[in-house]
Structure formats: structure tokens, C-alpha cells
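Enquirer: heads up, no residue letters with this:
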């Protein structure tokens, strides 16, 4: 009986076990909801069966999911930025999951050179910005969105034009005439610019700042490295998103100029100083002196508003699609951006396409493929000066009234030629003048990348990657018959210039990585690699002249392409570049002991075709140590409030080879046109020297040595994080273009001199409030940098450079210096020393006891003995040196102002510190963010102020408001007796009339020769509210009705205000001669800068 009972029990147990096994083997449908700790649903969270990654799904718009799995399965639920959870079902078919925020922000993966690393394992100075933060700023240029967000990274917009160059310097740069911009790497491929990348396509941006981080890039990493990763393939359910906005712009600031009455009175005085014939010319245009009071009631034309009043809206539209399966993932995006300008017929248009594919070929073998296409067009000439007539200061200096020309119908055919020219120029608007010039600049870039990833074993990974980049560039410039270019070079007939350039770059790289952990305390990661990069270009230029007067730009360039339509010369210039090749071998070893003592060693060897065989190879080692102090036992008490403390130390070298190809040998250029060789009447190609630069076979690498000490910290579970770094960079063997005396040559590239940068950087990020319905975050960064020229060539203490402004007109053209012991960007000129008063000139007492001036035989004022003579800057045609003229400081004590003896340092354009800060937060469905940036301690060389305080090359110029006579509400000296229109020379009358004058009379300055003085150098410090954004995200129970995951509406105000003492259009400027060889040593110049705009933006973000 007992045996039978035991047998029944055993059979029953076996039956229950078999049933349980059967149930667990069968699939069940599990449903669940995923939320965050605030109770908000998590959309797009990954839900995968553990051990079977092919069986998974993502949560929907309500955070719900449904998945068929075995009854005893374990689910793995994950989402970016949150901790991953594993849930064992144990037969349950309904679960609710709450994901916590990932408190371990230190586990965040950061892109570094040729790989990635966890943030906690970094030993170098690295800063990152997430693409989501960039996307919140509606701009067309990714660099502009970075402004003020990274410590030690100064981003300067040259001006406000749509295609304005963005100058980026990491820790001050160091080259003198070489390129100081950082190396840009986009998805592993080196590029020359990031201006053609749509900000909405960016996943994240990493900036490598010290040699421990940049040495892996060897010869190109001396000025820092900016790594951009575009949005990658993520797989899962197909998602479609749209981001778009429209934008309107207005000029943010206009400058005060003379009103019509001040204008005519000043110009009458100017002509009266020249004599009776000049007065007659004035009266023919503006009327008799007795009638000039009528101009008090006439409203002047606001040329600034006309020139910068374009009301066309800008717009941007981006559509992206992501999706795929477990094995094949893709993302595709397209962007159209049209950034219209403040000036009519000026603007910037761009098309972008970005595609990425990730495919698992086999279990341990995968393929990455990427394609980026960009097509940009810039139209209009802007205010760039050079060959173009239109400059921003034309809007200040053009006459606000035309006098009788506006009141009387004149038959131009009855006028003499000179009067006809004057009449036409006076009555043409600035818009008419803008239309005398036509420009189209196009650039198309095609970039393709592919890579194979092979996980050879658990510890070894091999990656082979290759890429190709092709760029087509062309620029067409049309000069109408009334343009200065056509008048000077084309006999007053239309002419055109057409430049084309094709360039390509090829890259191949291989890396092998070994990762191994020993005894749970030693962690080793070693990577070795090889890379080959080759590039070349070919350019052509066609110049056509003497076209028929009514030809359009389109017809002209069609004729130039077909070699027809021109009645005169047609010149073709072609240049085939020499291939630039670099082959590299590199390696990096990371070692971690107990996850708290970290060591990194990096080395790279580069061989470049830019140097001769003896100097071709450069070697760039670097080492770094880090100590995660927070992991020490003695830090246990501090962990209650401190979550991270890491000390970093690095030393290393990086190089710079950014010079032209083959500067070690003489090169030639082929020309067609101008000369005939051989038989017949065809103009055959002939060869001439390529340039005025002598070859130098001894050129070698420019090398940067960096030292860095840093501290990373975090408090309150990473709610407050930050870092502080001290660095000292030295750049030696500078690649400098040096003037020489060799016959037939002007310059030679040489390795001479040394510069240094020392500085401190601080970054802070704080999550001040983190609640279910509201949050508030704050970020701050500041960078102090001291730049210095340590030495130049033997025996040389300074070098002269020319800003290029005003061509040969400017007195003291070499207005910049590079001086040993000083920072780069030194402005060189005269020190303003006030105004000559009546007591600076010889006087006598007449028979009536009155003080009178004594004049020489020519009728000129006579300076008293001991008073500095500044006839150098005064205009003899207006009476020469006299009371009310500008006084300059006599530096050498010889009593006379000269270029050689009296010019000194009048400005330092390098800032003392730069930075930015921002606030962001949300309340329920509303979000708000504000970003500020600041620059402190730099000077701006205000050339527009200099030229608009004198009648520069203008018969009847308007001037800045303060240059109006003091008797008419201005601040400048005057000589005019307003009661009768005569010039006053009486001592007492002049003294009393100008008692409150604080500016010189513009009539004392030469019309054709601007003078660089300290008066034109101003403090360029500023604090700018870069952008303010308010957004509203529709509640999900609204958007789910039309199958929308998310819909956000927002409004942004850009450049809302700028607090500064600078009285030009904007202190953030660098516009002397753009893209010139010496632009790096002539910074901070405000020469005809395109004004920056205030803009409003209305946009929408939608995800389906």
C-alpha cells in the first residue's frame, strides 16, 4: 500500500513537471508599459528577449509593447540615457517597467580618434556637444550653433553675410602665417570645412584639445581636432521626422550719421575752404548759401535701411527616415536650407543628403556605409570690398539728399561728360549700384565612406575603412558697365571672371584593436593602425572683357564658355595641382589598473609629400596619466555628495603641415592669351613662374608641444559636473612666409620662430531641478588664454603685415605687426593725442589789442616752437595744418610726425578670456532655453569709423553724426561763420565757437589717405544673448489621434541683444581681407563688415 502511494506521488510529480516544461516551452504574448521615474511614458525603448536578440520590439507612443516569447524568458529593456533592466517573466504576461535615469553619466561613450572611449576612462582634454543641443538652435551653419558652448574654443563670425567664414580656434592657435584652424573629421574623413553640414544631421561633436588626444592625428592635430559624427543607423521600427522653420531678419543696429542740414553745411564749409570755384560747384548742386536753411525741413534718405532692408524670409526643411531590422539598419535624411540676406539679391542656399547603412554580414562581420552630398550656392557680392564697389560704409557716406538734382528734371544728354558722371552717380541708389555686380558661387561635394568590422575573436577587432571625397567649385563674377572694375579694367564695358576648381581626396585606413582584462584588475586596450590620404586639384580661370553694354550675366558666361561674344581679350589660366600624399602609421595603448589608475600612450609617424626626402617623416608621441581619486578608499565618506573626482596629466606633440604643395621646388603655371607663339594667329599656352615665392628644400614640420593638467569632478550623483584644465602649448619651427631679397622673388616659406599659449579652462553643467513636471539646467564655460610670440628668425624682433584695407591709399599700410614678446594680432599705428587748439599756433597782438594769428607767405598757420608738426595727415588743399586738426603723439621726439618714427602698438586684438553660459528648462509641455556668449579684453580695429570720419574719395560725403560741426549739434571743429557763409580766421571767434568741440574737423584730413590711429581702435568686449527659444510640445493624447509620436512648435529670437561699448555695427568681426595668406596675423579688423542681423524664427519638429 505504501509502495503504491509512493508510486502515485512520483507519477503526479512527473506529470506536473512535464506540464510545467511544456508551458515554459510554449510562447506566450507579453504586454507591458515602460515609463520613467516621473511617470512619463518612454517612447522607443528597446524590449528584447535575452539570449535571442532577433526577437524584440520597441515601445509605442504610449510606452506600450507587445512581444511573443517563451513563458520563462527574461526581457531586457533599455533606452539611451537610462539604466538597462532585466525582467524575468516566470509565467507573467503583463509587466510594468520603470527605467531610472542613468546616474552613471561617466559611462557615456565619447568619440575619440579612431575609436570611442567611456567618459570615465578619458585621460586627455576632451569636450563634447550633443547633436540634440545643436538642433535646438535654428541656424544653417553647425559652427555657429557651437558658439559659446565649449571652453577654450573661440568661434568668430567674420561678419553677418550668409556665407560668412566661421573662424574656429582651439586654445588660441599658434601658427603665424600658417593655418591655425583645427582639423575637422566627419565620420572619420578629414574635411576642410564643416559649413556645408546640416546641423540637424549631427549626432554629436567632440573637440580634442591636448596632445594626448590629438597626437593620434599626428601632422594635422597641432591646432586641435573637431570630430563630427552624423546621425547613424539605429534600426527598429521605421521612424519619420520633419524639422522645419521660417526666419525673418532685420538689421540689428544702424549707425548715426549727419542729418541733411548738417550734411550740406559741412560740405559747404569744405568747399569754402577750397575757394570760390569750389563754392560755385556746390551751389550748382545744393543751391545758394542763403537757401541752405531749407534743408532743416527735408527728410534725408536712410541708405542703411535701403541697403539692408531685404524682407525675403529664410527657411529650412529637413526630413529623416530611420529603421531596419536586427541585421540591417539605415538612416536617410535630406535638408533644404535657404538663408536670405539683409541685402537684396544676396543669399545662401544649400541642399544636403545624408545616408548611413549598417548591415550584419555574418555573426562577427558587419558593413558600414555612408554617403554625404552637399550642394551650396552663394549669390550676391556682399560688402567684401576688393574689386567690388559696394562696401558697408557706403551706406554711411552716401549723400542723404541730392539737392537740386532731386528737384529739377535734368536732361543728362545736355550735360558735359564730367557733370553727367557726377549726376548719374548722385542719383543712383545703392540698390542700383549693387546691381552693377553679380556673383554666383557654387560648390558641390560628394563624400562616400565604407568600412568592414571583423570581430576576429572576443578580444581582437579589425576595421578596414576607405573613403572618397570630390568637390566641384565655381565662381562667376559679372561686372556691369558702371562698376568700378569695368571702368578701370574694361573701358566701361561689361566684363566677367569665371573660376572653376575640381578637387578630390582619397583615404584608406586599417586598425587592429586588442582588448583584454586580466584578473579583474588589469584592463588593456591596444590599437595599431595605418592610413593613407591623397588629394589633388585642378583649377581654371577665364577672364572676358569688352562685351556689349546690355549683355546679361547669363549670356556673358555662355559666350565665355563658347569663346564668342567678346570684342577684345579672353584670357585663360589653368593650374594643375601636385598631388598631396600622406602615409601614416599610428598606435595607442590604454592601460587601467583597478579601474582607477589610467595610462595612455600614443604615437604616430607621418610621411608627407610636402617635404623633401630628408624632412619627409615626422614623429609625434604623447603620453597621459589619470587617477580616479573617487575610487580610493579614503574617498568613501565624500561619496555621499561627490560622484566623480579624476586628476589628469598629459604631455605630447602634434604637427602642422598646412602649407602649399611642393614649396620645396619651383612650379609653373600655364597661361593662354596675351602672347603668340608658333605659327598662325592662335594664342598658344605659355609657361611662367607660378608665383613670387622662392622654393625652400629645407622645409620641415611645424611642431606643437602641449602640456595639460586637468581635474574632472561631479557632485550629487552627477547633478553637478565640471572640469578645470591648465595648459601650456609651444609651437616651434613655425612655417612662416618670410620676405627675402632674392632677385625675381619676394618671399620664401621658412621654419622660423616660436609661439606659445598658456591658459585655464573651466566648464560647469548643473541639473538644478529635475521633477516630473518641470526641470531647470544650467551650463557655463570660460577660457583664459595668453598668446605670445617667443621668438622669430635670428636677429629679427618684429615682422610687418598689411591688412589690405584701402589698398595703397592708407598712410602706414603695414598696419599690423608680429613682435617678439607680444601676442599675435598687434595693430600698429599712431597714437591719437587730441586736437590742435588756437594756442598751438603763433599769434601776435594787433594795434587794437586783439590777438591775431600770424600766417606765413603762403597764408598758412605757423606752429609754435615745441608743438608737434602733423602735416603728415593734413590736407593741403583745405588750408593745411591749422587749429582743429588731429594731433598725433610724437614718439621719437623729433617734433615731426613720420611713419618711421612715430608708430607704435595701438591695439591688441587677442581676447583675455571667452566663454558662454546657458539656461534651459521645461514646465509640463513648455520648454525654454537661452544661450549667451561673451568675449572680454580684445581690441577691434574700426576701419569703417576711420574712413567715415573723413570724406574718403567722395566729393560730397556724409559722415558719422559726431563729425558734424559743434555749432550744429555735432562734436567737431568748425571754421564757418553761419551768419554769412565765410571762413573765420579770427583767434577769439574760433576759440569761443569751438570751446566745446572734442573732435577734429574732417576738412583737415586728406580725402584720399585714411590714417590708422588709436582713436579708431576700440574695446571689442561684449556679452551677447545668442538665442532665446520657447517651445510647446503637444500632449501625447492629442498627437496620437493622427499617428504622431511627437509634435513640437517653437519660436526663437537670435542675436536679441549685445552689450558692448563698441560703436560699430558689431564687435564680433574679422573682415579685413578674407581668406588671405596673412588673415591669421591681421585679426579683429572691421573693414566693410556685413552687419549682423536680428532674426526671429518659427519652427516645428514632428516625429511619426
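Expert: Nice, I can see it. These numbers come from a predicted model, not from an experiment.

Enquirer: Going by C-alpha atoms from here, please, whenever you check contacts or count neighbours.
Expert: Fine.

Enquirer: residue nearest the centroid of this structure?
Expert: By Cα atoms, centre = their mean, the chain has its centre lying nearest to residue 166, at 1.4 Å.

Enquirer: The closest residue in space to that one that isn't next to it in sequence: how many residues sit nearby?
Expert: In this structure, residue 166 finds its nearest non-sequential neighbour in residue 157, 4.7 Å apart by Cα to Cα, 6 or more residues apart in numbering. Applying other Cα atoms under 10 Å, we find 20 residues neighbouring residue 157.

Enquirer: Put this next to the previous one:
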């Protein structure tokens, strides 16, 4: 049901029906808000479940005649899993045993075995210790052992290998950065070595003090780390296109969000920097394989199985990130996966002793580039030049310009450096992370706390983030396990405000800073602010005005895994997401005065807006997972059910006319002109899905997916959509005929896929229902003096609207060379989106806002390449990785509506989405004769103006001479990582860049005025009769023939390609000091972010800035940090 304080729509019967269907699954839990308590209670129950079964629960059956104890021990071990520890000379003194028992407890069987024997036993965890009866102590004791050694593979040492004493997982450790370990154990036993991608090893200590281990690569285990939808797969068996990133790529990067950390790390995943480097406003935009729709083209984000936001995830909590790029891998997620899926898996507890990890960094920010504005005397001279070019009188005399230059009268003829005044924020940034994990073979846990604080480059800009996470897993018995995840994030941010009606808020403050001329005084001699028509940016920065936003995000889920029969698992999950936002904006009133102290103008009244929003999403999911092998035929079946209820409410209150600027509570404002608004919606999603995986001997691979989704956002007849996919692969390197090539190419796989996905993300939540507004007032009684309130429809409905559909074809090759040191992945794809949801123009007599229609199509096709190499030479190990993608985007259908224009951009069939559009500039007119002989542009055209090409040959420059000028979305993006380590030192360089991309210079070079406009140094090279070879046309004040906005042209379109040293990191591991301090790891490092950029643009133009950012842009930041990693 849609609700609005300005209008009310009764619940549509179909919406109500869909809500009732969803409500059946949640019942009173949703109505009473009891789910939070349920989640908390269940998780606490899981946390305190007993981690092992009672010994008496073990059943033993024996039928032995004259058997040695060693034979009986082996039988008992096979039936119970308990290990025996003993000295050989102890067993030599035992006597043979005759024993026949059936289904007796373990203790009963042991008592019978040890009856009338000179030896006895004790049980410790799952280990049975055998000893002589003469021993005084109740348990077998030998001298405590200290075991040390090094763990490596065939080419390098291994850091982070888990080592535990078998039968006592509370005793354990991990190897340090040099692969070394030291472990104190109470007695001889068996050490278990485990590491992802390697076969686990069990080694008996047998009194040895030093053990060096060489682990063997386990190709099957290595591939299992690839996370896919609702499970995981071996990489060698993947038939879809999946890219992965591990914690190594994310750890210690001084970035504000996970999205920014992904930039340049994966082929086909384009991460566009935020439109601002401002704290709290710097979330990146992520596109997977191009722009698939003009609607919401962002990838779906799933965190630990829950649809969520990646901006609330602490990068230090992440274990892995998988991006499902094609329909074959993403189809299992159906209607929300058309633009790719990002799967984030957080860290889980590990068996072994408790580990405490502390990571931090402290850093200082600076701008990657600030406008190179000219001082006041040069700005005044250029302003005079612009006026003269239009035939006007100069504004400043030479005497006045000289006063600007010599500073003799700073209040009347100032040289105000507005950037220096505004960019006084300390730019300090810090991050702290504390993580604890541990467990045993039954239960494990991971807990973390995080604190992030970023102060801006401009005063009063700040953002913080407090994170907490608890992940629990427990094995209740051999058939049933349970897990629970809880995450809570609190994110407050603050920014200044201003009161301009056209561009309010902090954006206007940035605009004023970059717009107000240096000839305007910051303050007059009397202490009052200097100003122009829209005020003074420093007045706003130093006023009590503010915008404060507090975000509270809670994500939780609980689930279980029940093995019903061998190979068949039932996995139910209940999840809950709630996000609450509090937004409070106060704008002070400011009275401006002139230099004489007289009132100039007033900006007011003061005003306050207080807004609160709540977003809730509740999900219920059930999976059936069955694995079965028949000889060399391997099958895996997945079936599932999913449903989701989303609820949103928004309430806002506005008052103005507060007694002073220190009073900023809503109840203290005047009731005159007060406004109260409210808004809310509910929507649901219900799904059935399935997947089949088959392979024969790991050679021939096949996967099929089907998802059947229903949404409440479409009319009943169009509510359901089916989204299938198929993919296949062939591991050639496993064929007999390939054996002669194995030395050169150890692994080679080819694969192909086809799939269809949907999209329901449109601007209106219920586009098939007509929107009604209550603000449709009308005159009554034949006179305009009487106004009556009315209700009327405002936006048309379309009951025929249905899913956008995206069909993807793809093929790929995965290969390894040089004994698996060199890996290559190549992908080709073609993605077509049909029935794109658009606002199609209709006849004006329709009277309403046009309804959304399925009326467009777009295509993305391209190539992706990934090449990586790793090797080791003695103490020196090195690695490198390069990825690059090429994407071609174009609109293929607009439902016959023709070219759609939007100032400097357009949409048209055959061109990329939102392409640049304008005239073709052929240079600059050098004489009046040249102007006369050229096609007519305007009656103002003169030497020094831009010359545009007459494409249609009609001797007039008009809109028919505009054409495609390029696209600001890069056709190619790439990333390069180079890393190496020598003994305790390590070095990593990460480069990222884009090519075949355009940017637009208009607005980025400044302007001229005595108030609202100031030039950059670029305008010094503007055309004059004395400078005919200038790089820019003549400067104009009010005329627009050279304007990149009013007369957009190719002259202002520049190559936006760049390469940036995104991150440089140098670290040192204190191995010896760590041992002395009793810690397993201690590392200090330097990390630099955005420290070097190469591009063909002016130094103050950031190539990652939005193409149309102009003077509204808060710069990206360059960051230098020092950090520390310690593990106890």
C-alpha cells in the first residue's frame, strides 16, 4: 500500500493479496517487530550450545578372541573416532584380551579391555591416554614439549598455516610471515597442519623438538574457495564467469568503503569514483560489464547470504569477494542480477586457540588537485578583456588593477584566496580494527569492532563509522549444524550548509568557493563579511548552519544445515535488515553589510528540516542441496524457495523563523509556514529456483539454473518471470591426448554460457497503479479568489508493464603455464537488455506524466583479459597481475521515439547510453573575412570565436549540425598489481586506469566576473589579436557562442584516459621482536593512496571526476598513512 501525507491511495486488491501471501510466512513476527528478539535469542543459544557430545553417547561393538590391545584400539578408533596415545613399551606389558560386547558405551568397553591389565587409561577430549597403573598422577604425563619449525610448499614458505594438537583443538598456533611456528604441547601427540589450497597433514611428534613440513598442493581444495550463488564450487569446475578478490587485496588499503577498494582489481568490473571526495559522500559506483539499463544499473550485493549494502561492511572483516559477471553464474539470483552480483563473505571463526588481531592506520589527506585560480589583478584584467570583446567599457582602471597587485588597500582592493580560506580542515584520517576468533572442532566464533574517522579538507566536514560483527557456527551433532551472523553499523556525518534556493546545501558552498571572485573581500575592515548576490562561502562555513545525518544499520540472519540422508542437506535461513536514518538540516540566517556598515541584503529566515526514515527487509529462505556420485558421473542438485518483504517509511517536519541561530530544535520554530510530510511503501518478492551441476571425471562440465520470480510491483498478469541459464565447460588438460602438453600447459579449460535475467528496478514502486495527488487546487464559484482543495491523478499507469529482460552470451578460456606460475583468463561476452523500462513521451493532450513503458533496448559486448604470475627465488618472492576489459555499449531500440536530448548528452539508436552531443569545432576564426566566408553561426560571431562545421551544407550552423562527440563511460579499464617480498620486507604497487573515455572541460576552466566568476590560469592563453595561436577562444562575459553549455562542441571534449598509482604499500614484519613480545605477528607499514596520476588534462582536473562536475566538485583525496598489524 502506498501512503502519502499529500494524497492517499487505498490498497490495491492485488497489492494487498501479494502482501497477505508474504505475511503468511512471517505472521505475527513481522507485525510485532519480534524478529530482533528472536535473532538475538537464537544466536545466544547457538553461542552457548555444548560443543561436543557426552562420551557415554559413543557405542562400541567388539568380537575379539586372544586379541592384542593394539588391535582393539584400532577397532575402537574406527567406530568412535577417538585417538590413542601411548608408549610402545607400555603396550608390551599388556595381555591379550577375549572380548565380545554389542552396542555398549565407550567407557564400558574400555573398562572391560583394561580389566586385569597392568595399565590404565584416561580420556582427554577425544584422546585416550594409556599409561602404567603405577603412575601416581591420574593422567599420563611426560615432559612438556616445545615444537618449532617451518612450513612451506614446493616453492615458498606459507604464512597463516593452522596447526593444532589433534584431540585438543584448544592447543594450536599459526605460522608467521616467514612460515615459522612454535607450539608448546603437554605431551607427545599428533599435530594437524591445515591451509587453504593444500592437503591437510598429520605428523606425530614422537619426542621431536623440530618439525619442518612441506605441504602438498590440493587442487580440489584450492578451487573450493570460489564462492558462487548459494554455495561454492571448485574453480576448475566453473562454467560461468566469476572474478574473485581475497583479503590480501583489501587489507591495509586506506579507503572509506569496500567499493573503492575494488577499483581496478577485476576485469569487467568498472568502479567509478564518487562524484565527491567528501567524507560520507564518497561511495563508488560499480558497473559489471557496462551499463545494462538507464534504470538502476548497479550490481546486486549479497553479504553472507543477505541482500545488503557493501558500504556498511568493514574491509577488515572480509574473507572473499566474488563477482558473478554472466547470466550463467548470476541467474540463480533472478530478477535482481541483471547487472551482475557481488558476493561478500565475511571471516568465520577457526579451530584452535583464540586469536586477537589489531589493525590500524593514521593518515593525512590532501587534494588530488585544486583549481589553479588567478590572483585578483589578473582576474580583473581578464574581466576587462571579456567586456572589451563584447564592445563594453572595462570595469577596472589600470590604477585599480595596480592596487589589487600591490595590496596597498586590502579591504577595497583585496586578493582573496578563497581556496586557502576554505580548505582549512585538518584532513586527518584514522582507522582501528579489533578482531577475535577461535573455537574447536564443534563450535567457532568471530567477533570484531571497527572505528573509522575521516575529517574533511574543508572545515566542518566529517564522517565516522562504527562497526561491530559477530559470526557464530556450531555443530550440534553429526547431522545438524547451525550458524548466526550479526552486524551493526553506526555512521554519522556532518557538512556545512547554505541557503541558495536553486542549489541549496553543501553543494552550493562548494560552488560559492569556486565561483566568488578574488576581488571580493573575505571581511571588511569593520569585521563584516564581503559578499556577492548569493552571499559569502566563508559566512556559511563559519555560521551555525549544518547538515547532520546519522545512519543505523543492523543486519542479522540465523540458519541451519541438516543432513537428512547422506548427501541431502536442508538449509533454512531467516534474515532481517533494518536501516534507520536521521537527517537534520539547519540553515542560519545571515545579514550582510557593506564596507560602510550599512545593511546590504539579508539571507533568511533561518530554517530547520528534521527527517527520519526507516527501511526494513525481512527474508525467508529454504534450500535443498543434494550431491551424488555414480562412478565417474558427479551430480549436484539445488532447489530453493525465497521470499522477501520490504517496508519503508519517511516522515519530515519543517519550521522557520527561529529566535536565533543557536536554537535548532523543531519545536522552537514558528508555526507559520510549517510543513509536515510523510511517505511509505511496501513491496514483496517471492521466488522458486533450482540448479543442476554435472561433470564426468572433471572433464565435461554442465550447469543449468532456473529462477522463477514474482514481484508486487507489476500487475498480476505480468508478475511472474522465469530466468533460465545454461553453461558448459571442457577441461582439455584432463584428457589423455593432452598429457604430452601438461609440462607446458598444466591446466586448460574452455567454457561457454547463455542466460536470461530480469530487472524490476524502476523509479515508481507501483508503475501499474495511477498516482493521485491531493495538491490539485482549483477555483470555485467562477472566481479566482476562492480556492478549493482537490484530488487528481498526476501520473499515468501502465498495467501491461513487465520485466526488463537481459540475455547474455559468453565464452571463456582458463589456462595455466610454467608449472602453474602463469595464469591466463580470457572472456568474451554479449549482453542484450530488451523491454527496457522508460518514460516515453506522449501527446500533451494526455494531461498526465507519461507512464513507464517497456520501450528500449541496449547492448554491451566486449572482452576481458586477466594475466597473473608468481614465483620465488630464495628469500625473494614476487608476483604480478594485470587485468583489462574492453566494452562497447550502444542503444539498439527506443520504441520509435527518436533522439532524446539533454543539453550536452543524448540517447539515440546506435550510440552509447548518455553520449556527448554537440557541434564539431574546426578551430578558431582568425579574421572577419574568415567569419564572412563561413556558414552563419550568429550575428555576434567574430574573430577569436570557435568555428563549427556545417555538416548538412545549408550554410547555417543549427541543431542539425550537432552529432555524437564521444562517451564519458570508459570503453576500457585496467588494473596492474606488482608485489614482492624479501625476508621481512614487502612491497606492493597497484595501478588503475581507464582508456577510450571522454571528459568535458566546460566549467572546469573558470569564468570572469567582478563577483560571481573567477578564471583559472588556463584562460591566460585565450585568443587575442596579439595571441592568435592561443589554445582557447576569446573570453566573453555574457555572450554564449563559445560556451560549452549553450553551444556544446567538440572543442571542450578531451581525452579522459589516465593511469593512477592508486596504492603504494611498503611493510616490515618484526619476526624476532614478535617472538620476544609473545605475539604471532607484528607488522608496520606505509600506504599511499592516489599518490601519482598521469593524464593529458590540466593538473587541477581529476580524470575520475564526473564529466559534468564543473565547479561543484569536492576533490578526491590523496592520502598518506602509517599502519600497524598485530596478531596475538
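Expert: Right, received. Where do you want to start? Predicted model only: the values in this text are computed from it and were never measured.

Enquirer: is it true that the residue nearest to residue 166 of structure 1 touches residue 1066?
Expert: No - using Cα atoms under 8 Å as the test, residue 157 of structure 1 is too far from residue 1066 to be in contact (10.5 Å).

Enquirer: which ones are touching residue 234 of structure 1?
Expert: Residues near residue 234 of structure 1 by Cα atoms under 8 Å, 6 or more residues apart in numbering: 322, 323, 324, 329, 330, 331.

Enquirer: Please identify the helix or strand for the closest residue to the last one other than its chain neighbours.
Expert: Closest residue in space to residue 331 of structure 1, ignoring its immediate chain neighbours: residue 322 at 4.3 Å, by Cα to Cα, 6+ apart. For residue 322 of structure 1, the enclosing helix or strand under DSSP states H and E is strand 314-324.

Enquirer: In structure 2, which residue range corresponds to that strand?
Expert: Per TM-score structural alignment, the counterpart of strand 314-324 of structure 1 in structure 2 is residues 429-439.

Enquirer: So which residues make contact with that stretch?
Expert: By Cα under 8 Å, 6+ apart, stretch 429-439 of structure 2 touches 169-170, 316, 348-365, 444-455.

Enquirer: ok, now with 6 Å
Expert: Residues outside stretch 429-439 of structure 2 that contact it (Cα atoms under 6 Å, 6 or more residues apart in numbering) are 349-363, 444-454.

Enquirer: From the residues you listed, which land in strands?
Expert: 352-363, 444-454 (DSSP state E).

Enquirer: what's the lengthiest strand in structure 2 packed up against?
Expert: If you go by DSSP E, structure 2 has its longest strand at strand 670-696. Under the contact criterion of 3 or more Cα pairs under 6 Å, 6 or more residues apart in numbering; DSSP states H and E, strand 670-696 of structure 2 touches strand 3-4, strand 633-656, strand 700-711.

Enquirer: Let's have those strands in CSV, adding distance to residue 580 of structure 2 and mean neighbour count.
Expert: Output for these, formatted as CSV (distance: least, Cα to Cα, whole Å; neighbours: other Cα atoms under 10 Å):
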stretch, distance to residue 580 of structure 2, mean neighbour count
strand 3-4, 19, 17
strand 633-656, 10, 18
strand 700-711, 24, 22
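
Enquirer: Reformat the ones you listed into JSON lines and put distance to residue 752 of structure 2 next to each item.
Expert: JSON lines is the format used below for these (distance: least, Cα to Cα, whole Å):
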{"stretch": "strand 3-4", "distance to residue 752 of structure 2": "47"}
{"stretch": "strand 633-656", "distance to residue 752 of structure 2": "19"}
{"stretch": "strand 700-711", "distance to residue 752 of structure 2": "10"}
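
Enquirer: ok, back up a step: state the distance from the aligned residue in structure 2 for the residue nearest to residue 166 of structure 1 to residue 281 of structure 2.
Expert: Using TM-score structural alignment as the criterion, residue 157 of structure 1 maps onto residue 273 of structure 2. Distance from residue 273 of structure 2 to residue 281 of structure 2, counting by Cα to Cα, to the nearest Å: 11 Å.

Enquirer: Contacts for stretch 514-523 of structure 2 next, please.
Expert: By Cα under 6 Å, 6+ apart, stretch 514-523 of structure 2 touches 376, 414, 415, 416, 529, 530, 1011, 1012, 1013, 1014, 1111.

Enquirer: Over to stretch 756-764 of structure 1?
Expert: For stretch 756-764 of structure 1, using Cα under 6 Å, 6+ apart, the contacting residues are 151, 721-730, 779-788.

Enquirer: That stretch corresponds to what range in structure 2?
Expert: Mapped onto structure 2 using TM-score structural alignment, stretch 756-764 of structure 1 covers residues 859-867.

Enquirer: Have a look at how far, on average, that stretch is from structure 1.
Expert: By mean Cα distance after the TM-score superposition for structure 1, the fitted stretch 859-867 of structure 2 averages 0.8 Å away from its aligned residues in structure 1.

Enquirer: chain center to that stretch: distance?
Expert: 21 Å (Cα atoms, centre = their mean, to the nearest Å).

Enquirer: repeat for stretch 1095-1103 of structure 1
Expert: Chain-centre distance of stretch 1095-1103 of structure 1: 23 Å, with Cα atoms, centre = their mean.

Enquirer: So which bit of structure 2 is that stretch matched to?
Expert: With TM-score structural alignment as the criterion, stretch 1095-1103 of structure 1 aligns to 1119-1127.

Enquirer: mean deviation of that stretch from structure 1?
Expert: After superposition onto structure 1, stretch 1119-1127 of structure 2 sits on average 0.7 Å from its aligned residues (mean Cα distance after the TM-score superposition for structure 1).

Enquirer: Identify all contacting residues around that stretch.
Expert: Stretch 1119-1127 of structure 2 is contacted from outside by 356-365, 1080-1089, using Cα under 6 Å, 6+ apart.

Enquirer: same thing but at 7 Å, please
Expert: Applying Cα atoms under 7 Å, 6 or more residues apart in numbering, the contact partners of stretch 1119-1127 of structure 2 are 355-366, 1079-1090.

Enquirer: Residue 567 of structure 2 matches what in structure 1?
Expert: Counting by TM-score structural alignment, residue 567 of structure 2 corresponds to residue 459 in structure 1.

Enquirer: Please tell me how far the closest residue to that match other than its chain neighbours sits from residue 523 of structure 1.
Expert: Spatial nearest neighbour of residue 459 of structure 1, chain neighbours left out: residue 515 (5.0 Å); criterion: Cα to Cα, 6+ apart. Distance of residue 515 of structure 1 to residue 523 of structure 1, given as Cα to Cα: 8 Å.
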